[in-house]
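Chemist: Below is the structure, and that's it, no one-letter string:
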């Protein structure tokens, strides 16, 4: 069983074309392109359901501020503020525990 590997967009397109041309033979496609069976199958299914754009790997990519609409900007700002608030609350909690430990010590 071949372990999956990272592929580029062009490689994914080529893999899908080969797989479809060879009657959806995922095993043969996986062996030829040195990818896992599951990758060959997933790429083909994504292509057939959503087209060539579905083969783009957009994991971990965020929109720039220019691309965001007003609601998305507000949500991002809200998320940042919540994280800052949570950090401040943890800091206060830590300091209270530290004071309590120091009081017990003496």
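Modeler: All right, it came through fine. Note that the structure is a prediction, hence the values are computed from the model and not measured.
Chemist: Going by C-alpha atoms from here, please, whenever you check contacts or count neighbours.
Modeler: Will do.
Chemist: give me the number of residues near residue 37?
Modeler: Using other Cα atoms under 10 Å, the number of residues around residue 37 comes to 19.
Chemist: Now for it: which residues touch it?
Modeler: Residue 37 makes contacts with 2, 26, 27, 29, 30, as judged by Cα atoms under 8 Å, 6 or more residues apart in numbering.
Chemist: same thing with residue 54?
Modeler: Residue 54 sits next to 46, 47 when contact means Cα under 8 Å, 6+ apart.
Chemist: The same query, at a cut-off of 10 Å, please.
Modeler: Each residue near residue 54 by Cα atoms under 10 Å, 6 or more residues apart in numbering is listed here: 9, 43, 44, 45, 46, 47, 48.
Chemist: Got a PyMOL select line for the buried ones in these?
Modeler: Only the buried members of those enter the following PyMOL selection, criterion being 16 or more other Cα atoms under 10 Å:
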select buried, resi 43+44+45+47
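Chemist: Pasting the second one now:
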């Protein structure tokens, strides 16, 4: 059985697309050979052809963030604001947890 969500590198995707093209765009055969899903091969080829055969279209850029140096002032402030909001939320959860812990401990004291 094929691992339908196997992670692949950019180089692997390039190799897969090259194989696909050399073998008459046979998605099934390519998927079998490289142990990836039919859908992955199909989607990579679709991206590749949509970008006028630009190999860079096969790169997976999810999770890549701009570096602080390339951000303008507004973007930098927005990032800082998000981080501060996350820290504030973390502090609120910690305080709520501590209050609940004290409440639970006090219940045991009252019963004795």
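Modeler: Perfect, thanks for sending it. Please read these numbers as outputs of a predicted model, since none were measured by experiment.
Chemist: In TSV, list the contacts of residue 54 of the first structure along with secondary structure and distance to residue 19 of the first structure.
Modeler: Below are those laid out as TSV (DSSP: H, G, I helix; E, B strand; the rest coil; distance: Cα to Cα, whole Å):
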residue	secondary structure	distance to residue 19 of the first structure
9	helix	15
43	helix	9
44	helix	7
45	helix	11
46	helix	13
47	helix	11
48	helix	11
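Chemist: if we take the contacts of residue 54 of the first structure, which one ends up nearest to residue 18 of the first structure?
Modeler: residue 44 (9.7 Å; Cα to Cα).
Chemist: Report the separation between the alignment partner in the second structure of that closest one and residue 28 of the second structure.
Modeler: Alignment note (TM-score structural alignment): residue 44 of the first structure maps to residue 45 of the second structure. Counting by Cα to Cα, to the nearest Å, the gap from residue 45 of the second structure to residue 28 of the second structure is 13 Å.
Chemist: Which neighbours do these two have in common?
Modeler: Shared contacts of residue 45 of the second structure and residue 28, defined by Cα under 10 Å, 6+ apart, comprise 20, 39.
Chemist: got a list of what the aligned partner of residue 62 of the second structure in the first structure touches?
Modeler: Structural alignment places residue 62 of the second structure opposite residue 59 in the first structure (criterion: TM-score structural alignment). Counting by Cα under 10 Å, 6+ apart, residue 59 of the first structure makes contact with nothing.
Chemist: Let me know the distance separating residue 59 of the first structure from residue 19 of the first structure.
Modeler: To residue 19 of the first structure, residue 59 of the first structure is 24 Å away according to Cα to Cα.
Chemist: again, but for residue 70 of the first structure
Modeler: Distance of residue 70 of the first structure to residue 19 of the first structure, given as Cα to Cα: 43 Å.
Chemist: Compare these two and say which one has the larger neighbour count.
Modeler: The neighbour count for residue 70 of the first structure versus residue 19, taken as other Cα under 10 Å, is higher for residue 19 (21 against 10).
Chemist: Would you confirm that the more buried one contacts residue 31?
Modeler: No. With contact defined as Cα atoms under 10 Å, residue 19 of the first structure does not count as touching residue 31 (11.2 Å).
Chemist: Spell out which residues are contacts of both of the two.
Modeler: Common contacts of residue 19 of the first structure and residue 31 (Cα under 10 Å, 6+ apart): residue 40.
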